[in-house]
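**Student:** please find the sequence and the predicted model below.
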Amino acid sequence: MKRTTTVIVLIAIVIIFSAALYYLWKKNQEDPVTYTTQSASEQTIIVNTVATGSIVPEEEVLIKPNISGVIEEVYIEAGEFVKSGDLIAKIRVIPNVSSLTSAKNNIASNQNALRTAEINFNAQKATFDRQKALYDKGVISVNDFDAINNTYLQAKQRVDQAKIDLQQSRQNYDIIKTGTTSGLGNIAQTQVRATVSGMVLDVPVKEGNQVIEANNFNEGTSIASLADVKKMIFEGKVDESEVGKIKEGLPLVITVGAIENEEFDAVLDYIAPKGIAENGAIQFEIKGSLRKIDSTFIRAGLSANASIILDKAENVLAIKEALVQYDPKTKESFVEVEVSDQRFERREVELGISNGIFVEVKKGVSKTDKIKVWNQLQGPPKYSGRN
């Protein structure tokens, strides 16, 4: 029994020993891990953030009428250039019945007042003529004649004032009925003229459309919009996570979707002090003035993207950020540089700006150093302090 047990133990030892030898032999047959290397190179690294928006005129002027009515004629089309004072449209006034009736009644009232004043004046004139004849003969005193004269002059003033009131009421009636009256000439309110020079961007009205005058309680109907298309700005929005990184004066690179293979320089002029909630996120409005666009016609309203340059380093020594490792204890960054065939040593590096792909290396490696590239599937192991 003891002999059988001894034989079984010996056989088990032999099997285990053979399996260990086979494993070691198989391990030695595997190819050793070979790491590729990369070297540092000169790069221009740009750190930016992108804002979406559109191209709009710096100043867009809306032309509105100062009288209500119906468009009788339109003299311009979108795309035309106009000068300040050019005729844009003509309005036919549709009088308000209530206002027209009130104005007509006012004329009748002033006519009655004029007739009454004239009757009184004629009576006072007859009295004045009689008293003057007596005064000339020395029958009445100077004081009595002066009293009669003052009454006569007051009656004459009332007639003159009644004539003025009647004329004003007639002019008011004409304005309500036709929009103009005699004496207004070229400043007639029925003619709408351009207030600035520029391109006509839009003419939202047509002949026959009703328009409302601009007043303290109503902004009025826009007849046309004018703008100087040589002064355009980018208007967009940035997320609250990015707004803290930008400031006025930063350069922008504008790309317009409708204009391929062309970029426009701009400067960030405005960042909204208050954000607006949109789709669950806070957005801040920004504006940037485009520069040197004389050679290219950019239509207002085109969608565009603005690349806001936060930082830039030109022609600096850089490596791919994937080559950089970080010591979990000291939090220092380092790379592994090849010192002989597939032998690497740790080299601490001082890093600069990064765009997520390349990172600037200020100190630690040179162009001739070969830096280990870790296996992309396995990634770099946790650093243990050994080469």
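**Tutor:** Thanks, I have it.
**Student:** switch to C-alpha atoms for all contacts and neighbour counts from now on
**Tutor:** Will do.
**Student:** and the nearest residue to Val93 once chain neighbours are set aside, how far is that from Ile176?
**Tutor:** In space, Val93 comes closest to Gly69 once its chain neighbours are excluded; the distance is 4.4 Å by Cα to Cα, 6 or more residues apart in numbering. In this view, Gly69 and Ile176 are 11 Å apart by Cα to Cα, to the nearest Å.
**Student:** pull the longest helix from the protein.
**Tutor:** In the chain, taking DSSP state H as the definition, the longest helix is helix 97-137.
**Student:** tell me which strands and helices that one is in contact with?
**Tutor:** helix 142-178 (3 or more Cα pairs under 8 Å, 6 or more residues apart in numbering; DSSP states H and E).
**Student:** for the helix it packs on, the distance to its chain's centre please.
**Tutor:** Put simply, helix 142-178 sits 58 Å off its chain's centre (Cα atoms, centre = their mean, to the nearest Å).
**Student:** how about the strands in the stretch 251-387 of the chain?
**Tutor:** For the stretch 251-387 of the chain, the strands defined by DSSP state E, counting those that start in this stretch occupy 251-256, 263-271, 276-278, 281-290, 303-320, 325-326, 333-340, 343-348, 350-354, 358-363, 371-373.
**Student:** so how many other residues sit close to Ser303?
**Tutor:** Using other Cα atoms under 10 Å, the number of residues around Ser303 comes to 18.
**Student:** my guess is it contacts Gly236. True?
**Tutor:** No: using Cα atoms under 8 Å, Ser303 is not in contact with Gly236; the gap is 9.4 Å.
**Student:** any shared contact partners between these two?
**Tutor:** Thr52, Gly53, Ser54 (Cα atoms under 8 Å, 6 or more residues apart in numbering).
**Student:** comparison target, given below:
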Amino acid sequence: MKKIVKIFISVLFVGLVIFGFVYLYNKSKVKDIIYETKNPSVDNVIQKTVATGSVTPRKEILIKPQVSGIIAELYVEPGDHVKKNDLLAKIKIIPDMVALNAAESRLNKAKLRLEDAQLVYDRQKGVFEQGVIAEAEFQNYRIDYNTALEEVEAAENNLQLIKEGITKKSGEITNTLIRSTIEGMVLDVPVEVGTSVIQTNTFNEGTTIASVADMNEMIFEGKIDETEVGKIKEGMKLELTIGAIEEEKFDAELEYISPKGVEENGAVQFEIKAKVKLSSSNFIRAGYSANANIVLDRRDSVLTVSESLILFENENKDSIYVEIETAPQVFEKRFISTGLSDGIKIEIKEGLTKKDKVKVPQAS
């Protein structure tokens, strides 16, 4: 029995040794690598850059009052279409007490001067009619009387203007009625009835009653990096993608490139503006975010390969080559001349044909 056990252990040991040798041999054996190949193809190569920004009206006007006071009535709300001189709001004037007191005092003084001038005028008129004084002397008294009348009327108008913002002579013309200065759509009304507003003057830009814009003429305002601003120029075509209208593209034409850049997050950005060509089927709201694809250069119907197939000799970009299959899984180095690239595919000027099989560097 002991002899059988020893034989069994010996056979098991020999089997394990043989299995170990076979396993290590198979593991150390180099497997054959099979490389994929791709053929060059004829395609269009378009080099683009993207500018981010928004779509805004070319003409947006902020309507501001010419008098200070309180909003008494509002006649429009955002989204309304208005014409030039349409009524937007009415302001109730809260008179300044110092100015009001001065105006009332001026009126009282003017009335006193008028009473005195009228007494003198009436007395001298009787004397003139009796032929005691000459007409030239009487003329002076008549002028003084008429001047006093004019001063009273001016004082009354001034007092009414301070109180109500309108005079008898002005008729319907008043600064308390706020009207639109252009035809367009009301974009925003940032005030409510009862809001205090300040007039526009040399020291204050005034309170905005409403903003009105022509929505039939929109522009794209965006920014482009300094590394690409030198490649663009006025008149270039843009393709706009608006975030809120993803299914449609809009054409635009570059109109303006800022001569001065602004540093943002460590990079210098230049402002650009482009005229948007609108379609009647879509209504574009002011402030929509948009991306503009600017075509910097393009090559149509040229031989191309994927950039991932391109190799460089000693990291020298002037020595560009690919590996061509000359026999099944046998490759040779071939130097090529390249042109425009869009980051995915690259133009091949010399060195390849459509029939060549180019080695894909990744093994499968």
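**Tutor:** Thanks, I have it. Everything numeric in this text was worked out from a predicted model, so none of it was measured.
**Student:** returning to that earlier point: overlap in contacts of Gly69 and Ile176 of the first structure?
**Tutor:** When contacts are counted by Cα under 8 Å, 6+ apart, Gly69 of the first structure and Ile176 are jointly contacted by Val93, Pro95.
**Student:** ok so, going back, quick check: the residue nearest to Val93 of the first structure touching Lys90?
**Tutor:** No: using Cα under 8 Å, Gly69 of the first structure makes no contact with Lys90, being 9.7 Å away.
**Student:** if you count what's nearby, which of these two comes out ahead?
**Tutor:** Neighbour count, other Cα under 10 Å: between Gly69 of the first structure and Lys90, Gly69 has more, with 23 against 20.
**Student:** from Ala188 of the first structure, how far out is the more buried one?
**Tutor:** According to Cα to Cα, Gly69 of the first structure and Ala188 of the first structure sit 14 Å apart.
**Student:** how far out from the middle of the chain is the host helix or strand of Leu21 of the first structure?
**Tutor:** Using DSSP states H and E, Leu21 of the first structure maps to helix 2-29. Mean-position distance between helix 2-29 of the first structure and its chain equals 82 Å (Cα atoms, centre = their mean).
**Student:** packing partners for the helix or strand just after that helix?
**Tutor:** If you walk from helix 2-29 of the first structure toward the C-terminus, the next helix or strand you reach (DSSP H and E) is strand 36-38. Contacts defined by 3+ Cα pairs under 8 Å, 6+ apart place strand 36-38 of the first structure against strand 371-373.
**Student:** quick one: list the elements packing against the strand it packs on.
**Tutor:** strand 36-38, strand 333-340.
**Student:** can you lay out those as JSON lines showing distance to Asn355 of the first structure and mean neighbour count?
**Tutor:** Below are those laid out as JSON lines (distance: least, Cα to Cα, whole Å; neighbours: other Cα atoms under 10 Å):
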{"stretch": "strand 36-38", "distance to Asn355 of the first structure": "19", "mean neighbour count": "15"}
{"stretch": "strand 333-340", "distance to Asn355 of the first structure": "17", "mean neighbour count": "18"}
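**Student:** redo these as a markdown table? Include distance to Ala113 of the first structure.
**Tutor:** Converted to a markdown table, these look like this (distance: least, Cα to Cα, whole Å):
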| stretch | distance to Ala113 of the first structure |
| --- | --- |
| strand 36-38 | 105 |
| strand 333-340 | 100 |
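**Student:** any idea which of the ones you listed gets closest to Ala318 of the first structure?
**Tutor:** Of all these, strand 36-38 sits nearest to Ala318 of the first structure, with 11.2 Å by Cα to Cα.
**Student:** what does that closest one rub up against?
**Tutor:** Glu338, Lys370, Ile371, Lys372, Val373, Trp374.
**Student:** quick one: which of those residues has the most company?
**Tutor:** Ile371 (25 neighbours).
**Student:** kindly state which residue of the second structure is aligned to it.
**Tutor:** Using TM-score structural alignment, the equivalent of Ile371 of the first structure in the second structure is Val358.
**Student:** in the first structure, which residue is closest to the centre?
**Tutor:** Closest to where the C-alpha atoms of the first structure average out (Cα atoms, centre = their mean) is Glu235, at 3.5 Å.
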